[in-house]
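Enquirer: pasting the sequence and the predicted model now:
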Amino acid sequence: MVKHHLFWPLVMLGALLLFNLLYSPDFFSVQMRAGKLYGSLIDILNFGAPLILVAIGMTLVIATKGIDLSVGSIVAIAGAMACMTLSKGTDQNMLGLVLSAVGIALVLALALGLWNGMLVAAFGIQPIIATLILMVAGRGVAQLITGGQIITVSSSAYKFIGAGSLLTLPFSIFIAGAVLLIAALLTRKTALGLFIESVGCNPEASRLAGIRSRVVMIAVYMFCGLCAGIAGLLLSANVSSADGNNAGLWYELDAILAVVIGGTSLSGGRFYLLGTVVGALIIQTLTTTIYMIGVPPEITLVVKAFVVLLVCLIQSETFRKTLVHRFKTRRYPAEREVKRHA
């Protein structure tokens, strides 16, 4: 059981939740107000939904031995495009206008994912460089869309996407759950998951075996772009505004950390979607914890990085074996000396 890829992530998530419970006894309390559930646990799921979406897409990209550093910029671009489209309408609550804004933003996110996939698969550019281009330029594109301003919208229909509720739970949870379900079905109930893992292990051997590795790689980058686009809609709808400069900032790093914490290797191959979700929840819970205990803003990132490093070290089997070996050699030095002379 200890060797299961979900064991240590779940242990760390449980440890974080236990710390919060000890620090704040009402941390687990959930209240019903105006037909909606409120509480710290609900907030973790609600605010963690965008990161879960981005991390799901990142998981499949990393499974092909790739990386996507542009997801944060795509988050900003999608939110900016949706809010800009809404702001130009005469009636922002009109369902057709909202659907158009959402559709345009998601199509744009798919196109950006296609751009990344073409650079990597068709032109052979290293993934970290190919996506770094859009990471840098995309933030500028988002600011060009918004004109360097924070665009605010007053559409209650659009706000429902990020701040609405369904069956007493935040609507964003259902969106993240639906995307996770679709991704799991496509990768575990069809041959697509096997193709992705095969490409991640050896793309050339996969091609020789008849797998269209370039098509698979382009598809996963497009899916990653789509996930980032949906996350951008959730973030912008939640605050009814679009900030091209700060929306989705550092999301690419949090998504990569969530994937790694969840047990997926950066060297490609085997991937774990549920592990990624747990990793994203760990990061969101950690963020909530840092804000709750009042860590000064200037050292927040340092504390977050230290805790994530600790989680990764605990997950490392090599690190654990080294600790056990040193503990045994210090505890039984005489026995070790006898064995050496025997």
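Expert: Yep, that arrived. Residues are numbered from 1 along each chain as shown.
Enquirer: from now on I want contacts and neighbour counts done on CA atoms only, so please keep to that.
Expert: Noted.
Enquirer: look at the spatially most central residue of the chain and tell me its secondary structure.
Expert: Residue closest to the average C-alpha location in the chain (Cα atoms, centre = their mean): Ala55, at 2.4 Å. Under DSSP: H, G, I helix; E, B strand; the rest coil, the three-state class of Ala55 is helix.
Enquirer: show me the contacts for it.
Expert: 255-256, 258-259, 276-277, 280 (Cα atoms under 8 Å, 6 or more residues apart in numbering).
Enquirer: kindly recompute the last result at 10 Å.
Expert: Counting by Cα atoms under 10 Å, 6 or more residues apart in numbering, Ala55 touches 49, 61, 71, 224, 227-228, 251-260, 273, 276-277, 279-280.
Enquirer: Phe195 too?
Expert: Phe195 neighbours (Cα under 10 Å, 6+ apart): 64, 187, 201, 203, 206, 211-213, 216-217, 269.
Enquirer: try this one side by side with the last:
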Amino acid sequence: MSRVLTNRLFWPVVVLLALFAVNLVAFPGFFAIEVKNGHLFGSLVDIVRNGAPTLIIAIGMTLVIATRGIDLSVGAICAIAGAISCSIILGSPDPGNVGTVVVAVITALLVALVLGLWNGFLVAVIGVQPIIATLVLMTAGRGIAMLITEGQILTVNSAPFKTLGSGFLFGIPVAVWIAAAIFALAALLTRRTALGLFIESVGINPEASRQAGLRSRGLLFSVYTFSAVCAAIAGLVLTSNQTAADANNTGLFIELDAILAVVIGGTSLAGGRYSSSAPWWARSSSRRS
């Protein structure tokens, strides 16, 4: 029992249950879920779908914070990804074409990859403090998105693109599937390989990790790039749900929500271990070894 009470996730879970209880009293139908046209609808479904972009960004932010860093540029990258995708779709003669949407999404992700490399370059090579390095892109990113959209809100009418934010797959919102896939990928890479140990090592003691032969520079490039790509995916989901690219408001302050989610999840802002307890597959692997 004492082990449960001392777990970092104990009080967040208690507060979450308390919120559920309050909502149940205030709104008796809060937990009601119904099926319409083969799709799930209800307050809980809406909460999970609308929280998916924050979850996606929080996954990337977790790895960054675990290395003693921070990424304040994720909101701006959301806006840039949305602006790029909508610009490409609107510039196409057939906005509803699946190929056009695929090109738009891939282009947005590639640009985010470059932006992530830029953040990693400032932190790992130049030696700029992470909060300052990412603040540069946080400030300039909105301006870049405004340049792409020419200061306008770009409204798109593309059914394939709209699927990312408001579509359904097997009755569950596509955004939830995307968030679950990214979570599973990050969990497998960091818990089934040595990558998670390397990230924690750099966060606990960068100098000792370097002397032990760990190439922390490449690791920092990786986590900042991954964070930027996660932000771009979240931006595509947000833009798709809005069916418009708004350079000023897409992903506004979402970096603060993501950081809060990471901290509530048990990750220390001081870096190092980013999970209050290892997942079951990590525990079973350690027992076998």
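Expert: In hand now; what should we look at? If you're wondering where the values come from, they're calculated on a predicted model, not measured in any experiment.
Enquirer: what's the TM-score here?
Expert: Scored against TM-score structural alignment, normalised by the length of the second structure, the superposed chains reach a TM-score of 0.93; 275 aligned residues with a Cα RMSD of 1.2 Å.
Enquirer: now for the contacts of Phe195 of the first structure: which two are most distant?
Expert: Across the contacts of Phe195 of the first structure, no pair lies farther apart than Thr187 and Pro203, at 17.5 Å, counting by Cα to Cα.
Enquirer: neighbour count: these two, which is higher?
Expert: The residue with more neighbours, out of Thr187 of the first structure and Pro203, is Pro203; 22 against 19, by other Cα atoms under 10 Å.
Enquirer: that one maps to what in the second structure?
Expert: Alignment note (TM-score structural alignment): Pro203 of the first structure maps to Pro206 of the second structure.
Enquirer: give me the stretch of the first structure that stretch 52-71 of the second structure matches.
Expert: Under TM-score structural alignment, the match for stretch 52-71 of the second structure is residues 49-68.
Enquirer: swap that for stretch 166-175 of the second structure, please
Expert: On the first structure, the counterpart of stretch 166-175 of the second structure by TM-score structural alignment is residues 163-172.
Enquirer: show residues contacting the matching stretch.
Expert: With Cα under 10 Å, 6+ apart as the criterion, stretch 163-172 of the first structure contacts 32-38, 42-43, 45-50, 156-158, 160-162, 173-174, 177-178, 230-231, 233-240.
Enquirer: what comes up buried for it?
Expert: Of the residues in stretch 163-172 of the first structure, 163-165, 169-172 count as buried by neighbour count, 16 or more other Cα atoms under 10 Å.
Enquirer: counterpart of Glu150 of the second structure in the first structure?
Expert: By TM-score structural alignment, Glu150 of the second structure lines up with Gly147.
Enquirer: ok, now how distant is its match from Val141 of the first structure?
Expert: 10 Å (Cα to Cα, to the nearest Å).
Enquirer: check Asn246 of the first structure too.
Expert: Taken as Cα to Cα, the span from Asn246 of the first structure to Val141 of the first structure is 13 Å.
Enquirer: the stretch 151-300 of the first structure: strands as residue ranges?
Expert: 151-152, 165-166, 169-170, 241-242 (DSSP state E, counting those that start in this stretch).
Enquirer: okay, now the closest residue to Ala83 of the second structure other than its chain neighbours: neighbour count?
Expert: When the adjacent residues along the chain are set aside, Ala83 of the second structure lies closest to Ala245, with 5.2 Å between them (Cα to Cα, 6 or more residues apart in numbering). Using other Cα under 10 Å, Ala245 of the second structure is surrounded by 31 other residues.
Enquirer: residues in contact with Ala245 of the second structure?
Expert: 78-87, 145-146, 149, 152-156, 235-236, 238-239.
Enquirer: which residues in the second structure form helices?
Expert: 2-5, 10-26, 43-66, 74-90, 98-120, 130-149, 159-166, 174-191, 195-204, 206-211, 216-242, 254-264, 280-288 (DSSP state H).
Enquirer: can you tell me the closest non-neighbouring residue to the equivalent of Asp243 of the first structure over in the second structure?
Expert: In the second structure, the residue paired with Asp243 of the first structure is Asp246, using TM-score structural alignment. Closest residue in space to Asp246 of the second structure, ignoring its immediate chain neighbours: Ile153 at 5.0 Å, by Cα to Cα, 6+ apart.
Enquirer: that neighbour against Ala79, yeah?
Expert: No. Applying Cα atoms under 10 Å, one finds Ile153 of the second structure not in contact with Ala79, separated by 11.2 Å.
Enquirer: shared neighbours of the two, which are they?
Expert: Joint contacts of Ile153 of the second structure and Ala79 (Cα under 10 Å, 6+ apart) are 146, 245-249.
Enquirer: which among these gets closest to Leu9 of the second structure?
Expert: Looking across these and measuring by Cα to Cα, the closest to Leu9 of the second structure is Asn249, at 31.8 Å.
Enquirer: circling back to that earlier point, now the residue nearest to Ala83 of the second structure: how far from Ile132 of the second structure?
Expert: From Ala245 of the second structure to Ile132 of the second structure the distance is 27 Å (Cα to Cα).
Enquirer: over to Leu109 of the second structure?
Expert: From Leu109 of the second structure to Ile132 of the second structure the distance is 23 Å (Cα to Cα).
Enquirer: please apply the same query to Ser222 of the second structure.
Expert: For Ser222 of the second structure relative to Ile132 of the second structure (Cα to Cα), the value is 19 Å.
Enquirer: okay, now the aligned partner of Ser87 of the second structure in the first structure: neighbour count?
Expert: Structural alignment (TM-score structural alignment) places Ser87 of the second structure against Met84 in the first structure. Counted by other Cα under 10 Å, the residues lying close to Met84 of the first structure total 21.
Enquirer: likewise for Ala52 of the second structure?
Expert: 24.
Enquirer: got the contact list for it?
Expert: 46, 58, 165, 173-180, 234, 237-238.
Enquirer: same deal with Thr329 of the first structure?
Expert: So Thr329 of the first structure contacts 335-337 (Cα under 10 Å, 6+ apart).
Enquirer: if we can go back for a sec, distance of the closest residue to the match of Pro203 of the first structure other than its chain neighbours relative to Ile70 of the second structure?
Expert: Leaving aside its sequence neighbours, Pro206 of the second structure sits nearest to Ser216 (Cα to Cα, 6+ apart; 7.3 Å). Counting by Cα to Cα, the gap from Ser216 of the second structure to Ile70 of the second structure is 16 Å.
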